[in-house]
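>>> no sequence on this one, just coordinates:
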């Protein structure tokens, strides 16, 4: 039996939405749009490359996970598991999770084309199906955190499944970007809404159902969520736009990247 066609978008904007009603929208949206997303961004991300952000920062150069040789590594919100596949190709014991089975299924084709089999698990980042203290490192590159109303639960789960001293690294849209239009042109250089307006960007169907939601958190919000989960912040990395990088991804572009940060990467660890 074919899955029902997703409801078309009727309205969109920065809206007050019921967190409970929006809680599961990410799963349905990414399931429905996996192919379109990978058609648009797959070449940039590569089938087995570890790209942290639209600025093109790669783990091979940044080393934000530290030395993972001999470690057990967990990717949260992995999409098609490109980052995990890069790690697996280097002999790292890694598991990739994502709430959207459509994204994980899309990754199977990458397994075939690269010859690197990547273990995947369909799981909500807020309720990971792993025992306590299972992994040495956990990470997400733009996964999970922007798409749930209760990101503090993601951090608590990451802390729970990490061993003492384990590292949790996550990349998100730089919070300052939310004051500006998501536009790669000069129109995206003028602030049009308050940085402290925490209403999510949401897309609604004619029925009023939340089809998509992406949440804004200030730097202070992210810090509070991480500290509240019992984690220690080691660094906040703000990648600069590199010279010669001409790719445009949504509101990211060389024009904006020269003036505004686009990504914030938090490097944290579990005490002990």
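Happy to help now that I have it. All figures in this text were calculated on a predicted structure; none of them were measured in a lab.
>>> CA only for contacts and neighbour counts going forward, please
Fine.
>>> Toward the C-terminus, what is the element adjacent to the longest helix belonging to the chain?
Looking across the chain with DSSP state H, the single longest helix is helix 25-45. Counting by DSSP states H and E, the element after helix 25-45 in chain order, helix or strand, is helix 59-62.
>>> Contacts for that next one, please.
Residues outside helix 59-62 that contact it (C-alpha atoms under 8 Å, 6 or more residues apart in numbering) are 50, 51, 52, 65.
>>> can you rerun that using 6 Å?
The contact list for helix 59-62, computed with C-alpha atoms under 6 Å, 6 or more residues apart in numbering, reads residue 50.
>>> Which SSE is immediately downstream of that helix?
Counting by DSSP H and E, the element after helix 59-62 in chain order, helix or strand, is strand 72-75.
>>> follow-up on the earlier one: show me what the longest helix of the chain is packed against.
Applying 3 or more C-alpha pairs under 6 Å, 6 or more residues apart in numbering; DSSP states H and E, one finds that helix 25-45 contacts helix 101-114.
>>> tell me which residues in the helix it packs on are buried?
The neighbour-count check on helix 101-114 (16 or more other C-alpha atoms under 10 Å) flags 101, 102, 103, 104, 105, 106, 107, 108, 110, 111 as buried.
>>> one step back: buried stuff in the longest helix of the chain?
Residues 25, 26, 27, 28, 29, 30, 31, 32, 34, 38, 45 are the ones in helix 25-45 that count as buried (16+ other C-alpha under 10 Å).
>>> re the thing from before, any chance of the buried residues of helix 101-114 in a markdown table, with distance to residue 230 too?
Converted to a markdown table, these look like this (distance: C-alpha to C-alpha, whole Å):
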| residue | distance to residue 230 |
| --- | --- |
| 101 | 30 |
| 102 | 33 |
| 103 | 31 |
| 104 | 30 |
| 105 | 34 |
| 106 | 35 |
| 107 | 33 |
| 108 | 35 |
| 110 | 36 |
| 111 | 36 |
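>>> want to compare, so here's the second one:
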């Protein structure tokens, strides 16, 4: 699956699914909350981005802008973009409901529409990177728009989950495919055209892509499933969270 058909498929899927996604997960994400992952790790406590007040921040794959809205409330100057126009319409809806204004644009993460060295920080909470054919291009573009010394933090499904069925129950604890199988997951419509695409990279692949982009990997966070958190999200669940990691969060920096 090359980049162009991947973009077409995922733009269509997210435009068609945005209403259901926001209805199902909106309360968990909050109108202005920064949640990194289904495990519920919040930036307010984790501080993976460091100090954001007075910083220019880019959110990549912003969905309905919940993270960007939280960053704005902390004193950051934020710009955000997403592939899906319908997701951005939900961002505008929330802005109008809460009296906020998050600047958003529609764009492909492999072609970031901002000037070089425009941002101090960049972030992506399950946005864009799992859904592009060329994750290296996204990383390189992010490095380009970061200022020297800038930080990029992004979360994705933990690569080890690729070997297990996307099932929150006991079936999801038995591996049924190879962790090293990098063939993308592809759904097709009734005409046989791709309608959803997700790409897989091993942990080693991610490290290699980060290094090749010119960024430096400074931390890898694997959030544990917290006690008392009983909400399942697709294949993420308390049962699976007690046994296998569900999320990988990479903290990278552009060398000064």
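That came through fine. The model shown is predicted, which means the values in this text are computed figures rather than measured ones.
>>> TM-score for these two?
The TM-score (TM-score structural alignment, normalised by the length of the second structure) is 0.98; 256 aligned residues with a C-alpha RMSD of 1.0 Å.
>>> returning to what we had before: in the second structure, point out the residues matching the longest helix of the first structure.
Aligned by TM-score structural alignment, helix 25-45 of the first structure falls on residues 9-29 of the second structure.
>>> can you check stretch 116-128 of the first structure too?
Using TM-score structural alignment, stretch 116-128 of the first structure corresponds to residues 100-112 of the second structure.
>>> Please compute how far the matching stretch lies from its chain's middle.
On the basis of C-alpha atoms, centre = their mean, to the nearest Å, stretch 100-112 of the second structure sits 14 Å off its chain's mean C-alpha point.
>>> Any buried residues in that stretch, and which?
100, 102, 103, 104, 105, 106, 107, 108, 109, 110, 112.
>>> Pretty sure residue 139 of the first structure sits in a strand.
Yes: assessed by DSSP: H, G, I helix; E, B strand; the rest coil, residue 139 of the first structure belongs to a strand.
>>> What residue in the second structure is paired with residue 203 of the first structure?
That one, residue 203 of the first structure, aligns with residue 187 by TM-score structural alignment.
>>> which helices and strands sit right next to the helix or strand hosting its match?
Assigned by DSSP H and E, residue 187 of the second structure belongs to strand 185-188. For strand 185-188 of the second structure, the elements it packs on are strand 194-198, judged by 3+ C-alpha pairs under 6 Å, 6+ apart.
>>> on average, how far is the strand it packs on from the matching bit in the first structure?
Average distance, strand 194-198 of the second structure versus aligned residues of the first structure after superposition (mean C-alpha distance after the TM-score superposition for the first structure): 0.5 Å.
>>> Other residues contacting that strand?
Under C-alpha under 6 Å, 6+ apart, the answer for strand 194-198 of the second structure is 6, 9, 10, 13, 130, 131, 184, 185, 186, 187, 188, 189.
>>> so the fifth one, which of the three states?
In other words, residue 130 of the second structure. Assigned state for residue 130 of the second structure: helix (three-state reduction, three-state DSSP).
>>> Name all residues that make contact with the residue mapped onto it from the first structure.
When the first structure is aligned by TM-score structural alignment, the residue opposite residue 130 of the second structure is residue 146. By C-alpha under 6 Å, 6+ apart, the residues touching residue 146 of the first structure are 214, 215.
>>> measure residue 146 of the first structure to residue 91 of the first structure for me?
Using C-alpha to C-alpha, to the nearest Å, we find residue 146 of the first structure at a distance of 30 Å from residue 91 of the first structure.
>>> now residue 258 of the first structure
As judged by C-alpha to C-alpha, residue 258 of the first structure and residue 91 of the first structure stand 37 Å apart.
>>> and if you look at residue 68 of the first structure?
With C-alpha to C-alpha as the criterion, residue 68 of the first structure and residue 91 of the first structure are 10 Å apart.
>>> Could you check which of these two has the larger neighbour count?
Neighbours were counted for residue 68 of the first structure and for residue 91 using other C-alpha atoms under 10 Å; residue 68 has more, 17 against 12.
>>> could you list every residue that touches the counterpart of the more buried one in the second structure?
The equivalent of residue 68 of the first structure in the second structure is residue 52 (alignment by TM-score structural alignment). For residue 52 of the second structure, the contact set (C-alpha under 6 Å, 6+ apart) comprises residue 76.
>>> From residue 45 of the second structure, how far off is residue 52 of the second structure?
Note on residue 52 of the second structure: its distance to residue 45 of the second structure, by C-alpha to C-alpha, is 13 Å.
>>> In contact with the equivalent of residue 78 of the first structure over in the second structure, which residues?
Using TM-score structural alignment, the partner of residue 78 of the first structure in the second structure is residue 62. If you count contacts by C-alpha under 6 Å, 6+ apart, residue 62 of the second structure has them with 80, 81, 82.
>>> which residue in the first structure lines up with the second one?
In the first structure, the residue equivalent to residue 81 of the second structure is residue 97, according to TM-score structural alignment.
>>> just to revisit the earlier point, which one of the contacts of residue 62 of the second structure is nearest residue 123 of the second structure?
The shortest approach to residue 123 of the second structure among the contacts of residue 62 of the second structure belongs to residue 80, at 9.6 Å (C-alpha to C-alpha).
>>> isn't the closest one right next to residue 104, touching?
Yes: counting by C-alpha atoms under 6 Å, residue 104 is a contact partner of residue 80 of the second structure at 4.8 Å.
>>> What distance do you get for residue 244 of the second structure to residue 42 of the second structure?
From residue 244 of the second structure to residue 42 of the second structure the distance is 20 Å (C-alpha to C-alpha).
>>> Also residue 48 of the second structure?
Distance, residue 48 of the second structure to residue 42 of the second structure, by C-alpha to C-alpha: 9 Å.
>>> neighbour-wise, which of these two wins?
residue 48 (20 against 16).
>>> would you list every one of the helices in the stretch 151-272 of the first structure?
Remark: helices assigned in the stretch 151-272 of the first structure by DSSP state H, counting those that start in this stretch are 151-161, 219-228, 254-257.
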